[in-house]
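J.: What follows is a protein structure lacking sequence information:
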């Protein structure tokens, strides 16, 4: 009786970023543009505010100011703020706030500093997908009207 050879172990897609997981066998990566999410519920607003304050505190700012959000998509937001273009898209709430943020980076003598923090939160899961610290607030007018948190 002949037994077929054992297939090689499945390796993660070489194009995945560190910390990413490949989609399951029945999952197809979303490549269609996402839609702007609806206005968040009161609970989502409370959760977004708590997340923003927690990230600010983790970056040495205990009293962030001018917290505001806008409903958008991840691709549209990143196109307006960075050269990054991730695969796929998602409906997100974009939070921008001001303060004195610091991030200590391994192998750097001085911490990275900025006066603006941008956070993207997946509208469906409530998870932070991206965040950044910058010297100036981003002009988000092309994404729509910001709303205070």
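T.: Yep, that arrived. Fair warning: this is a prediction, and the values are worked out from it, not measured in the lab. Numbers count the residues shown, from 1 in each chain.
J.: going forward, measure contacts between C-alpha atoms and count neighbours the same way
T.: Noted.
J.: end to end, how far does stretch 142-149 reach?
T.: 19 Å (Cα to Cα, to the nearest Å).
J.: same question, stretch 69-87
T.: End-to-end distance of stretch 69-87 (Cα to Cα): 23 Å.
J.: how far out from the middle of the chain is that stretch?
T.: Relative to its chain's centre, stretch 69-87 lies at 9 Å (Cα atoms, centre = their mean, to the nearest Å).
J.: adding another structure so you can compare the two:
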């Protein structure tokens, strides 16, 4: 997934999986520390399962969740409106 060579406004918070469940509706088994990364651009989910002949989903906001301890990606999503990351923790910006 991507299609965006130069994502902008890359921000992240370190939060717990329980807090993230409010953003994606998941039901995590544990409240493991998680990086929640958000960026803007013109993204395309080339790996989405879509009906034959349909175009890949597009969005202007990409979010990625990464397990702090393992570095394993837990999930990603595309959207059209950014989340208010300050509700999840201290917001940090990548250059």
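T.: Right, received. Where do you want to start? Given the structure is predicted, the values throughout are model-derived calculations rather than measurements.
J.: tell me the strands in the first structure, going along the chain?
T.: With DSSP state E, the ranges of strands along the first structure come out as 65-73, 91-103, 112-122, 128-134, 147-148.
J.: if we look at stretch 114-130 of the first structure, which residues are touching it?
T.: Contacting residues not belonging to stretch 114-130 of the first structure are listed as 37, 44, 47-48, 52, 56, 74, 90-102, 131-137 [Cα atoms under 8 Å, 6 or more residues apart in numbering].
J.: now do 7 Å
T.: 37, 90-102, 131-137 (Cα atoms under 7 Å, 6 or more residues apart in numbering).
J.: could the strands of the first structure go into a markdown table alongside distance to residue 80 of the first structure?
T.: As requested, the strands of the first structure are exported to a markdown table (distance: least, Cα to Cα, whole Å):
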| stretch | distance to residue 80 of the first structure |
| --- | --- |
| strand 65-73 | 11 |
| strand 91-103 | 12 |
| strand 112-122 | 12 |
| strand 128-134 | 13 |
| strand 147-148 | 18 |
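J.: For the spatially most central residue of the second structure, give its distance to residue 51 of the second structure.
T.: Residue closest to the average C-alpha location in the second structure (Cα atoms, centre = their mean): residue 63, at 1.6 Å. The gap separating residue 63 of the second structure from residue 51 of the second structure is 24 Å, by Cα to Cα.
J.: Over to residue 79 of the second structure?
T.: In terms of Cα to Cα, residue 79 of the second structure sits 20 Å off from residue 51 of the second structure.
J.: Among these two, which residue is more densely surrounded?
T.: Using other Cα atoms under 10 Å as the criterion, residue 79 of the second structure and residue 51 rank with residue 79 on top: 15 against 8.
J.: Ok, which of the strands of the first structure comes nearest residue 82 of the first structure?
T.: Of all the strands of the first structure, the one in closest proximity to residue 82 of the first structure, counting by Cα to Cα, is strand 128-134 (9.9 Å).
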